[in-house]
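> need a 3D model of the sequence below.
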Amino acid sequence: MTLLPVPDALARLLALGSALPVEQAPLVTALGRTLASPVHALRTQPAADLSAMDGYALRFAELRQPLTVIGEAAAGGASFAIAAGQAARIFTGAAVPDGADCILIQEEAARDGAVLTLAGDGPSGPGAHIRRAGSDFRAGDILLAQGTPVTAAAVALAAAGGHAVLPVRRRPRIAILSTGNELVPPGAPVTGVQLPSSNAPMLAALLARLPVDVQDRGIVRDDLALLTAAVRDAADWADILVTTGGASVGDHDLVRPALLAAGAEIDFWKIALKPGKPLMAGRLGAMVALGLPGNPVSAYVTALLFLLPLAAHLVDAGHLLPTPEPRLLATALPATGPRREYLRAADRDGHACPLTGQDSAALRRLPEADLLILRESHSPPAPAGSIVTAIRIA
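A predicted model of the protein is given here:
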């Protein structure tokens, strides 16, 4: 049996999912998501010529003669005009009075009652210390392009542009289902060969970096009827169902039979990946089903390579995913076999240092991994100091 190459598997997985509907989300709720359409300014900023400093508004041509202060302009206050020989006390953010063309900052001004004189070098010319109307943006300008990630800065700009909501994709709903008679919830007493369920909290933690809603559907025993019911139940809510365990070929590996019994169509099963060969993907109605291996490191790696890209794909958030980069290899690596390999490695002084203990069930060294070293199938040995491709994961 020829195993599906990793790039082909990812392309087929993404093809199973479609971009989610667009909604108008309140500014803070939209944080972390991606704009589904451009955002145009609904107003001009500044709406009028505003003072950039505290001081006095006057005519530059009259800077060196005594002037009469006739009023005060504060931010948000009513506008007024000055005539020849007049000036106005002004504060930062206030509208510049009609007739004034510069601001004399207060540190360079001397005042005796209503009489204002120059006490420093003064402004450099007309327009000094004035923020011109529309100098930031004008009504109708594109403030944020489609595909822009909604950051705190983007929220500020949208709010200044007159928006209270932003067009973003609905948050994907992701259900996590753990399978296996040996699993118990984290923190529960463990007897014999039972194992605490580590995959579900790990997946939820990985997904926390994306704008998604996650439900942990708990642990389902290796029972076809129970698994089939759990799959059908998830399809009533989830955009993505991700399972861990039960994806291989043993008598107790029932995820594939359960998906088929629930009416799902399996797109592919088993890929040329180490760790993570028994990866499975299919579709049940509008829900994409992604079956990850049960070994925790395999689940971790396949979640990084497949689950996160799928979730990002549904909301057009590909910018949230890491890109491969070249790294110097700290220690030599042997030749690879028939599958593409992803090796956990530490980033040490810019070098990729492969960790010992690469077994797909060994978690002890996983928190030390900053990188995944990508090695193609049938690659020759890689000596120390050679260039390898790595993906930053932490």
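> make it CA atoms for all contacts and neighbour counts henceforth
Fine.
> where along the stretch 101-250 of the chain do the strands fall?
For the stretch 101-250 of the chain, applying DSSP state E, counting those that start in this stretch gives strands covering 102-105, 109-112, 115-118, 130-131, 142-144, 165-169, 173-179, 183-184, 195-196, 213-220, 240-244.
> make JSON lines from these and add distance to Leu292 and mean neighbour count to it.
Listed next are the strands of the stretch 101-250 of the chain as JSON lines, based on distance: least, C-alpha to C-alpha, whole Å; neighbours: other C-alpha atoms under 10 Å:
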{"stretch": "strand 102-105", "distance to Leu292": "66", "mean neighbour count": "27"}
{"stretch": "strand 109-112", "distance to Leu292": "72", "mean neighbour count": "14"}
{"stretch": "strand 115-118", "distance to Leu292": "75", "mean neighbour count": "18"}
{"stretch": "strand 130-131", "distance to Leu292": "57", "mean neighbour count": "21"}
{"stretch": "strand 142-144", "distance to Leu292": "37", "mean neighbour count": "17"}
{"stretch": "strand 165-169", "distance to Leu292": "26", "mean neighbour count": "23"}
{"stretch": "strand 173-179", "distance to Leu292": "10", "mean neighbour count": "23"}
{"stretch": "strand 183-184", "distance to Leu292": "16", "mean neighbour count": "19"}
{"stretch": "strand 195-196", "distance to Leu292": "17", "mean neighbour count": "16"}
{"stretch": "strand 213-220", "distance to Leu292": "14", "mean neighbour count": "17"}
{"stretch": "strand 240-244", "distance to Leu292": "5", "mean neighbour count": "26"}
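> now the other sequence, so there's something to compare against:
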Amino acid sequence: MNDVAVKVPPLPLRTAQERLMWLAPALPVEHRAAGECMGYFLANPVTAHRTQPDAPSSAMDGYAMRAADLPGPWRVIGESAAGHPHAGTVGAGEAVRISTGAIVPDGADMVLLQEDCVRDGERLTLTGTPPSPTGRHIRPAAMDFAADDPLLAPGTRLGAAQIALAIAGGHQYLRVRRPVNLAIIDSGDELAGPGKPLKPHQIPASNGPMLAALASLCPVRVTRIGPVPDRLEDVVAALDQAGKADIIVTSGGASVGDHDLVRPALEAAGAKIDFWRVAIKPGKPLLVGRRGTQVILGLPGNPASAFVTGFLFMLPLLRAALGAADPLPRPITARLAEPMPAGGSRMEFLRARWDGAAVTLDPLQDSGALTPLARANALVLRDAGAPAAPAGTDVPVYLLETGGIA
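A predicted model of the protein is given here:
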């Protein structure tokens, strides 16, 4: 079976990603308190229920008055503070003490900064320069938004600013999709659980915690399973244990060796293979299957391969299930700090360090090495067959800390 499968050419990255996005499970929508929606994606548009500011307000501390009364002097008749507006009207030769955010009283059309005047009792005298234009320090009504204005589109990721905007627009609750139930399965006879004594042939099972940490960039509920031995019946049992998960991610066993059992285990567990192998390095032996509405993503076992495919496939799949308008990672452009050698036969994702302007490739790019992965904060995309590039060349770069999205 595997010998036949190898003859099928690996899919291009974008094709594989788009096919996976189509498989994303449709999670139910729930109402969630707006302040608890960090990292979620809107399930419906958000429009303003109110106007902000509702009336002209001051952008500075000073005095509200009529511009026609320049150059003064003025008689101070009261105060307008944030939350406590002045009840009267400003007439000829009158001024009202005003604070930032306070409503500009009727009759006033100018705010004179407090540092541009001197007050002696109720008498106010101009000592500096009036604002130009005279309404410069007044925020007009609806400067930010008006009632019924669209504020946020469906699929928008909710960060701190978006949550604040929704609340300011009058929303206490927002409609978002519930968190993804994600099961992560580590498999391999060479793996030992956390804190377990290691035999000479064993290594700590680090991929599962790494993938769970990567998935935490999204609203998820993670179940960890394993390490699972390289026995078909044990891998099938692990898949059945994860039967209630929306998405299953396996690490290891997705290739074609005698001990790579994820593909036959999926078929034995009633899953249908959708596609297998992607033309990227690291991460070629990636596998995607379905079991009912459940999506199963088989990642390679080498740590750099697991991370890169988790970044390029697991995170977008989670975002798609959560309703993201644009779930795929987007690169920025950065210049090479050092020359980059020519590429090979597959698209490559090179571990690198970005300093805000230039990017430096790590000297160690082996897919089994964790040290360069821990040093990296970016992945440099090098196209298949790319020629050598000198320092200063612009290259596409994926930023790791944000999951590749803004």
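> Ala330 of structure 1 is nearest to which of the strands of the stretch 101-250 of structure 1?
Comparing these against Ala330 of structure 1 with C-alpha to C-alpha, the closest turns out to be strand 240-244 (32.9 Å).
> how big's the offset between the closest one and structure 2?
Taken over the aligned residues, the distance from strand 240-244 of structure 1 to structure 2 averages 0.7 Å (mean C-alpha distance after the TM-score superposition for structure 1).
> ok and that strand relative to strand 173-179, angle-wise?
20 degrees (axes from the mean of the first three to the mean of the last three C-alpha atoms, to 10 degrees).
> start and end residues in structure 2 for the next helix or strand after strand 240-244 of structure 1, please.
Later in the chain than strand 240-244 of structure 1, the nearest helix or strand by DSSP states H and E is helix 255-262. Alignment of helix 255-262 of structure 1 against structure 2: residues 262-269, by TM-score structural alignment.
> stretch 87-102 of structure 1 too?
So stretch 87-102 of structure 1 sits over residues 95-110 in structure 2, by TM-score structural alignment.
> mind putting the strands of the stretch 101-250 of structure 1 in CSV, distance to Val315 of structure 1 included?
Formatted as CSV, these follow (distance: least, C-alpha to C-alpha, whole Å):
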stretch, distance to Val315 of structure 1
strand 102-105, 48
strand 109-112, 56
strand 115-118, 59
strand 130-131, 38
strand 142-144, 17
strand 165-169, 5
strand 173-179, 11
strand 183-184, 33
strand 195-196, 32
strand 213-220, 12
strand 240-244, 13
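> so which of these comes closest to Leu3 of structure 1?
When the strands of the stretch 101-250 of structure 1 are ranked by proximity to Leu3 of structure 1 (C-alpha to C-alpha), strand 240-244 comes first, at 20.0 Å.
> what is that closest one packed up against?
strand 173-179, helix 224-235, strand 287-292 (3 or more C-alpha pairs under 8 Å, 6 or more residues apart in numbering; DSSP states H and E).
> tell me the most buried of these?
strand 287-292 (a mean of 28; mean count of other C-alpha atoms under 10 Å).
> tell me, the very next helix or strand once past it lands on which residues of structure 2?
Next helix or strand after strand 287-292 of structure 1 toward the C-terminus (DSSP H and E): helix 296-302. Matched against structure 2 by TM-score structural alignment, helix 296-302 of structure 1 falls on residues 303-309.
> and the helices in the stretch 1-150 of structure 1, which stretches?
All helices of the stretch 1-150 of structure 1, identified by DSSP state H, counting those that start in this stretch, fall at 6-16.
> residues in contact with the residue nearest to the spatial centre of structure 1?
Geometric centre of structure 1, nearest residue: Leu320, 4.4 Å, by C-alpha atoms, centre = their mean. Shown in contact with Leu320 of structure 1 (C-alpha atoms under 8 Å, 6 or more residues apart in numbering): Leu210, Ala312.
> for it, give its distance to Thr34 of structure 1.
10 Å (C-alpha to C-alpha, to the nearest Å).
> do the same with Ser79 of structure 1
Distance from Ser79 of structure 1 to Thr34 of structure 1, by C-alpha to C-alpha: 40 Å.
> could you pull up the residues touching the nearest residue to Pro66 of structure 1 once chain neighbours are set aside?
Excluding its sequence neighbours, the residue lying closest to Pro66 of structure 1 (C-alpha to C-alpha, 6 or more residues apart in numbering) is Thr117, at 5.0 Å. Neighbour list for Thr117 of structure 1: Arg64, Gln65, Pro66, Leu67, Ala109, Ala110, Arg111 [criterion: C-alpha under 8 Å, 6+ apart].
> and with 7 Å instead?
Applying C-alpha atoms under 7 Å, 6 or more residues apart in numbering to Thr117 of structure 1 gives the contacts Gln65, Pro66, Leu67, Ala109, Ala110, Arg111.
> make TSV out of the residues you listed and add distance to Arg232 of structure 1.
Listed next are the contacts of Thr117 of structure 1 as TSV, based on distance: C-alpha to C-alpha, whole Å:
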residue	distance to Arg232 of structure 1
Gln65	84
Pro66	84
Leu67	81
Ala109	77
Ala110	80
Arg111	80
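> out of these, the closest to Asp54 of structure 1 would be?
Closest to Asp54 of structure 1, out of all of the contacts of Thr117 of structure 1 and judged by C-alpha to C-alpha, is Ala109, at 10.7 Å.
> I'd say the closest one and Leu118 touch.
Yes. At 5.1 Å, Ala109 of structure 1 counts as touching Leu118 under the criterion of C-alpha atoms under 7 Å.
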